[in-house]
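**Student:** this is the structure alone, sequence omitted:
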């Protein structure tokens, strides 16, 4: 997982001379571009919240706005593109830097140049196709608004243009010799692929290995963000082996990013930030600490309970950990809990809470596979609670073996009741969100706006002081950045999944998986292992979006309930996502908890083993996931 400092250091070597001469002018341009893009992205987030909440209000008044969903869709694609540009500026596109971080500083600088150059090359290759796609959409008329489809489709070339500008500004800070070397590599690779086109035609689908294993792995391991590695592999494959126009990639990315259910992602990300800023997370954690903190492993129970509660609000594991760890870790350290134990428990809790609604991964799987989001939200709670109990047992066992931890006396009943009264308004929120979706009062997208409105009221009237005007723009820009990074991955994975399907790979995969020994049970077990590996290498959402549409039809052939299968693969993916040395979110937990990665490398495995055992039980006993459907 790349850190902000890692990105701030990129290109320093060799870039000093440039900055000495024209740095002021370059910094001025960068600041202007950043301000323009971030304000636009923040305004789009705010507009979506206002629009959706207004739509709900008018529907309650029996005067529905028939054009609201259409306008929300238009704003959403613009938000996705501008958000991805903000993420590009901030270096927040998800990437695997485990290999790069172990290289010399000189090699790291070169890899950073390669990553920026690869992103710039992708946007340049797709720019013309995006313009053609926008022109094609001009013949489409939006039914409710009566506007040209180009109004919506122009978001893609405009976003690409800003992205190219940002990449060029980043490259201006890199050493000229590194830029020249990267450019030479691109020319050599491009020429080689062009010359090898007859060979690709001769070997047929074996060319998939070259592009979707070889080229993709090289990109990911060299630090190119995962979404861009997907898109580059797909673009290169189509150019070198087919006559398919690149507008297909733009169309598939547009389709992948445009599902209205995905609009819940930026809204729940914003809600998660509000929960942290307003102090709602803190009062919930304080109540749990007063109730359980005196018991053996009490603070471990508090951390698990807090992750359950906060996960029922934000849907983002990074946001959940960022809300819980800063509140709990100082006290846990004071009581003598080792750093590695803190990190291990936090990461394991992140796995456990992957299926607690409103999980962003559940939203993504519903969007890509068509599984009912209400059913997923209902089914995801009990498996998470079961895994939380498993982790609590392990934490209790570990606490008994840890000497030197400070014992704390039980809090007086008056303190517990005071903490409860303070926390009740915040504790209502996760139950409000879940019941509104499950009972059909609001969709997964709409309920997030209700949660935002509720959090704003609490922040302004109940938990005063944390929410101020000077924090609004950074929150909205941060929401756009995280959402843009997620949505661009969804779009790139959708295009890659389409290419794999068209190549016939999905048919081959279906035959191979259908032939797995053990039938239904064997398929479930191999799915668990496969998604653990995919989660550790590709991050959660791209793994789900890429392989969900390929594997869910096979699960259906075996007679496996699609909701049960969803819960199992999401938890398996989460286990890989938080497992060192490759799991990206393990390093996110390190950054959030201010704990070095090596501190948890040995301690985390007992927690991961317990989670793996729990996932196997869930895989083999479908009723644990479907009993409340």
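**Tutor:** Yep, that arrived. What you see is a predicted model, and the numbers here were worked out from it, not measured in a lab. Numbers count the residues shown, from 1 in each chain.
**Student:** only C-alpha atoms from now on, for both contacts and neighbour counts.
**Tutor:** OK.
**Student:** can you count the residues close to residue 29?
**Tutor:** Here the number of neighbours of residue 29 (other CA atoms under 10 Å) works out to 14.
**Student:** what of residue 621?
**Tutor:** Using other CA under 10 Å, residue 621 has 12 other residues around it.
**Student:** repeat that for residue 164.
**Tutor:** Per other CA under 10 Å, the neighbour tally for residue 164 reads 22.
**Student:** residue 116 and residue 171 touch, don't they?
**Tutor:** Yes. The criterion here is CA atoms under 8 Å, and residue 116 meets it with residue 171 at 6.9 Å.
**Student:** what are the buried residues along stretch 607-615?
**Tutor:** 607, 608, 610, 611, 612, 614, 615 (16 or more other CA atoms under 10 Å).
**Student:** okay if I get these as TSV plus secondary structure?
**Tutor:** Output for the buried residues of stretch 607-615, formatted as TSV (DSSP: H, G, I helix; E, B strand; the rest coil):
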residue	secondary structure
607	helix
608	helix
610	helix
611	helix
612	helix
614	helix
615	helix
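**Student:** which one of the residues you listed is nearest to residue 111?
**Tutor:** residue 608 (32.0 Å; CA to CA).
**Student:** adding another structure so you can compare the two:
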């Protein structure tokens, strides 16, 4: 390997270890490489702009803003309350409500951390108060957040599609069945753990109360339906869906639930702009880094290295899964996708795996990394809300990790799970 490439990677890792944010670590490492290689530094803004110059990326600010409007407009609370009414009388009902709320909320936020913070802020205190172990309450909240970036819309899938030219709409569709499978597997874990530990049953709600709760949550639930069926039906693109979601969340929050106030909007706009800018800056610097890797033919070297170990398709997919989960534990999801996706795509194309199947598999791997000890980011968020140590939540998350990994293996080796819906809706 070229000395300059070694310097590139070493400088990037050192910057990360001393606490420099990922985006700036990518940018500084790229700057060092280009300077030593004698390449015109104008390449940096050019490649950054190329990475961000995509119509599809416009939906990221839209979905970030829609998620914030949803939280402050009362939509999240309505969804959680409806889940409690439906599942509350079953043993472990708040656990089911947690997972179910994440499945609905994922249709708007598209990110795991937003899901953990929003749902966790409501349900973790409620579960603790109802008699659930604190670590279990935090663990199921973190685990259910892995549904968010799989069921559409999904910010990581937007990035993956933009990088490779894969249809973002088809990626969204391909994520539906895996997302539902994750939800069902976590329902099963919750059923088993609740029965084993004797978690409480809530008061059974009357049909009238459930219906009232549904009507209260109707506009929040309908938002998910509008986004999903609008994209699936070809009515609007993912970018247009993001704008529809913003307008919808604003109208419902201001005029129907009336919990969103006009005076809140400037603060929400600024907060959403900052979050979106940080994502796009990360994409820009990561594109510079990825361009250097391509220039040095790193993707081909990685592909050849893996294929030199084995040509067995099952083992190659297993190796890729292990690599992605490991990287997902340490690196922010979008950065990992920008850097690794083009590299590993060359390998999966060699073994005949469909690009869409690989994209869903890669995103699922990296999202599982967010809840994998010792440094999964969603574990930190959930543990902070529950005010417990990382060690306690790490032990409690294990059953949910096992369930997620089983779904990951199904997605990795059974092609129709990801390809069936895109094929019939093509």
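**Tutor:** Arrived safely. Values in this document were obtained by computation on a predicted structure and should not be read as measured data.
**Student:** on that earlier part again, from the buried residues of stretch 607-615 of structure 1, which is closest to residue 500 of structure 1?
**Tutor:** Nearest to residue 500 of structure 1 among these, with distances taken as CA to CA, is residue 615, at 28.7 Å.
**Student:** in three-state terms, label residue 582 of structure 1 for me.
**Tutor:** Secondary structure, three-state DSSP: residue 582 of structure 1 is coil.
**Student:** for the stretch 151-300 of structure 2, just list every one of the helices.
**Tutor:** 155-164, 168-174, 176-197, 207-232, 238-251, 265-295, 298-309 (DSSP state H, counting those that start in this stretch).
**Student:** who wins for proximity to residue 52 of structure 2 among those helices?
**Tutor:** When those are compared by CA to CA, helix 265-295 sits nearest residue 52 of structure 2, at 5.7 Å.
**Student:** other residues contacting stretch 374-389 of structure 1?
**Tutor:** Outside stretch 374-389 of structure 1, the residues that touch it by CA atoms under 8 Å, 6 or more residues apart in numbering are 304, 308, 349, 352-358, 362, 366, 434, 437-438, 444, 563-564, 566-567, 611, 614, 618, 624-629.
**Student:** would you mind putting the buried residues of stretch 607-615 of structure 1 into CSV with distance to residue 129 of structure 1 alongside?
**Tutor:** Below are the buried residues of stretch 607-615 of structure 1 laid out as CSV (distance: CA to CA, whole Å):
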residue, distance to residue 129 of structure 1
607, 48
608, 45
610, 49
611, 45
612, 45
614, 47
615, 44
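**Student:** quick check, central residue of structure 2?
**Tutor:** Nearest to the geometric centre of structure 2 sits residue 149, at 3.0 Å (CA atoms, centre = their mean).
**Student:** residue 532 of structure 1 versus the equivalent of it over in structure 1, what's the distance?
**Tutor:** Aligned counterpart of residue 149 of structure 2 in structure 1: residue 354 (TM-score structural alignment). For residue 354 of structure 1, the distance to residue 532 of structure 1 equals 13 Å [CA to CA, to the nearest Å].
**Student:** between these two, what contacts are shared?
**Tutor:** What both residue 354 of structure 1 and residue 532 touch, as defined by CA under 8 Å, 6+ apart, is the set residue 574.
**Student:** could you measure from the aligned residue in structure 1 for residue 171 of structure 2 over to residue 573 of structure 1?
**Tutor:** By TM-score structural alignment, residue 171 of structure 2 lines up with residue 376 in structure 1. In this view, residue 376 of structure 1 and residue 573 of structure 1 are 16 Å apart by CA to CA.
**Student:** those two: which is more packed in?
**Tutor:** residue 573 (32 against 28).
**Student:** now name the helix or strand holding that one.
**Tutor:** helix 562-577 (DSSP states H and E).
**Student:** tell me, stretch 159-169 of structure 1 lands on which residues of structure 2?
**Tutor:** Going by TM-score structural alignment: stretch 159-169 of structure 1 matches no residues.
**Student:** so what's residue 80 of structure 1 closest to, chain neighbours aside?
**Tutor:** Nearest-residue entry for residue 80 of structure 1: residue 484, 4.8 Å, with adjacent residues in sequence omitted and distances by CA to CA, 6 or more residues apart in numbering.
**Student:** write a PyMOL command that selects only the buried members of the contacts of stretch 374-389 of structure 1.
**Tutor:** Typed into PyMOL, the line below selects the buried ones among these, using 16+ other CA under 10 Å:
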select buried, resi 304+308+349+352+353+354+355+356+357+358+362+366+434+437+438+444+563+564+566+567+611+614+618+624+625+626
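**Student:** trace residue 310 of structure 1 over to structure 2, please.
**Tutor:** Counting by TM-score structural alignment, the partner of residue 310 of structure 1 is residue 105.
**Student:** and that match, how far is that from residue 384 of structure 2?
**Tutor:** In this structure, residue 105 of structure 2 and residue 384 of structure 2 are 21 Å apart, going by CA to CA.
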